[in-house]
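>>> the following block contains a protein sequence and its predicted model.
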Amino acid sequence: MRYLTIAAAALAASPAAAAGDVFFSLNNTDFIVLLAFVLFIAVLMYFNVPAMVGKMLDQRAEGIQGELDEARTIREEAQSLLASYERKQRDVQEQADRIVAQAREDARAAAEQAKVDIDKSIERRLAAAEEQIASAEASAVAEVRNRAVNIAVAAAREVVAEQMTAEKQAELIDGSISTVDQRLN
């Protein structure tokens, strides 16, 4: 009924009613349009179209709100994933830095160990060379002694052979040989 009152007020306020001609005639196009409009509004009200439109708009608003909530949730998840990946990246970078530092320290330690090993190797080679030199020196000294002894024995033999008799010569030779034997051993 309320709608009918609104329609009557709209009819009374129309420009056609103000013109003074007969408004409520089927020959008046304004009246026909007004009747069609009122009938259209009545059909809409009868079938409860405004409530259905409102309900559809509410559903659409709820759907949009749901999508916004979902988008907000997805955004929060994306931010947490981004933070997680940034944290992992920092951890990986720190680990890589530690690995590089450890590798440098290992390389430095290996270089120092190599220096120590080279020094030891040089010392061993020097010791071996000194031993060879000492051995060669001892061998040369022994060889010189042997030759000196042989030369001295030969010289003594010649001197004794010229100055001595056969008996004296045999005695001296035996004494010299025993002396040489004692000195060599």
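Great, that's in hand. Numbering: from 1, shown residues only.
>>> going forward, measure contacts between C-alpha atoms and count neighbours the same way
OK.
>>> and after the longest helix along the chain, which helix or strand comes next?
Secondary structure assigned by DSSP state H gives helix 49-163 as the longest helix of the chain. Sequence order places helix 166-184 as the next helix or strand after helix 49-163, per DSSP states H and E.
>>> rewinding a little: relative orientation of the longest helix of the chain and helix 166-184 in degrees?
Inter-element angle recorded for helix 49-163 and helix 166-184: 160 degrees (by axes from the mean of the first three to the mean of the last three CA atoms, to 10 degrees).
>>> and helix 49-163, what does it pack against?
helix 166-184 (3 or more CA pairs under 8 Å, 6 or more residues apart in numbering; DSSP states H and E).
>>> at 10 Å instead, please
Applying 3 or more CA pairs under 10 Å, 6 or more residues apart in numbering; DSSP states H and E, one finds that helix 49-163 makes contact with helix 29-46, helix 166-184.
>>> next, the one to line up against it:
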Amino acid sequence: MEFGSTFWVAIAFVIFIIAVFKPLKKAATDALDEKIAEVRNEIEEAQRLREEAQSTLASYQLKQRDAAQEVESMMEQAKAEAEANRMNAEASLNAMLKRQEQSATEKIQQAEAAAVQEIRDRAVTVALAATEKLLEEKLADDPGANLIDEAITSLPNHLH
């Protein structure tokens, strides 16, 4: 059995392929394993970053909700304070108006009393003057006129 050169080339080629394939297979497997590990690490890092981002988002949403509640609370408190201030101002204004009204009423009453007193005084003065004139006319010739004059003169002292 004699083998030809083609056979020996084929055998040499198979041996060459086997000899080259083993180290290439190991290098290719190692390279693929390394690439798989890199991809796995990137996926794990991406998942970790995603979880961290979700955690941060939840934290910020909670902070935003708390801030919104605080703003709402502050608004309600400000409205309550404004209403209380309005009510206090209204009460103060009403009290001031009542005092002014009472003061004006007192001034009017004092003016009325002064006017009434002045009218009374003038009425008395006019009545005395009229009485004096009548008595003088009727008693001008009477000897007791001096007595009457003295009584008339002292009459205002008794009426006031």
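On my side now, so go ahead. Everything numeric here is computed off the predicted structure, so don't read it as measured data.
>>> could you get me the TM-score between them?
Overlay of the two chains. TM-score (TM-score structural alignment, normalised by the length of structure 2): 0.80; 156 aligned residues with a CA RMSD of 2.6 Å.
>>> hmm, back to that, and the longest helix of structure 1, how far from the chain's centre?
A distance of 17 Å separates the centroid of the chain from that of helix 49-163 of structure 1, by CA atoms, centre = their mean, to the nearest Å.
>>> list the contacts for the residue nearest the centre of structure 1?
What sits nearest the mean C-alpha location of structure 1, by CA atoms, centre = their mean, is residue 96, with 4.1 Å. The contact partners of residue 96 of structure 1, taken as CA atoms under 10 Å, 6 or more residues apart in numbering, are 90, 102.
>>> roughly how far apart are the equivalent of it over in structure 2 and residue 64 of structure 2?
Using TM-score structural alignment to pair residues, one finds that residue 96 of structure 1 aligns to residue 71 in structure 2. As judged by CA to CA, to the nearest Å, residue 71 of structure 2 and residue 64 of structure 2 stand 10 Å apart.
>>> wait, what's in contact with the aligned partner of residue 147 of structure 2 in structure 1?
When structure 1 is aligned by TM-score structural alignment, the residue opposite residue 147 of structure 2 is residue 168. Contact analysis of residue 168 of structure 1 by CA under 10 Å, 6+ apart lists 160-161, 174.
>>> coming back round to it: so the longest helix of structure 1 versus helix 29-46, what angle?
Using the same axes, to 10 degrees: helix 49-163 of structure 1 against helix 29-46 is 60 degrees.
>>> measure the aligned residue in structure 1 for residue 121 of structure 2 to residue 80 of structure 1 for me?
The alignment partner of residue 121 of structure 2 in structure 1, by TM-score structural alignment, is residue 146. In this structure, residue 146 of structure 1 and residue 80 of structure 1 are 96 Å apart, going by CA to CA.
>>> residue 170 is in contact with residue 164 of structure 1, correct?
Yes - using CA atoms under 10 Å, residue 164 of structure 1 makes contact with residue 170 at a distance of 9.1 Å.
>>> what's the burial count for residue 137 of structure 2?
By the criterion of other CA atoms under 10 Å, residue 137 of structure 2 has 10 neighbours.
>>> and if you look at residue 117 of structure 2?
When counting by other CA under 10 Å, one arrives at 12 neighbours for residue 117 of structure 2.
>>> give the contact list for it.
Residue 117 of structure 2 makes contact with 111, 123, according to CA under 10 Å, 6+ apart.
>>> and the host helix or strand of residue 16 of structure 1, what does it pack onto?
Element membership for residue 16 of structure 1, per DSSP H and E: helix 15-19. Counting contacts by 3+ CA pairs under 10 Å, 6+ apart, helix 15-19 of structure 1 packs against helix 29-46.
>>> who does the helix it packs on touch, helix- and strand-wise?
helix 2-12, helix 15-19, helix 49-163.
>>> and which of the contacts of residue 168 of structure 1 is nearest to residue 114 of structure 1?
Of all the contacts of residue 168 of structure 1, residue 174 has the smallest distance to residue 114 of structure 1: 63.1 Å, by CA to CA.
>>> what about that closest one, distance to residue 96 of structure 1?
Residue 174 of structure 1 sits 89 Å away from residue 96 of structure 1, going by CA to CA.
>>> what range in structure 2 matches stretch 122-129 of structure 1?
Counting by TM-score structural alignment, stretch 122-129 of structure 1 corresponds to 97-104 in structure 2.
>>> how far apart are that stretch and its match in structure 1?
For stretch 97-104 of structure 2, the mean deviation from structure 1 after alignment is 2.0 Å (mean CA distance after the TM-score superposition for structure 1).
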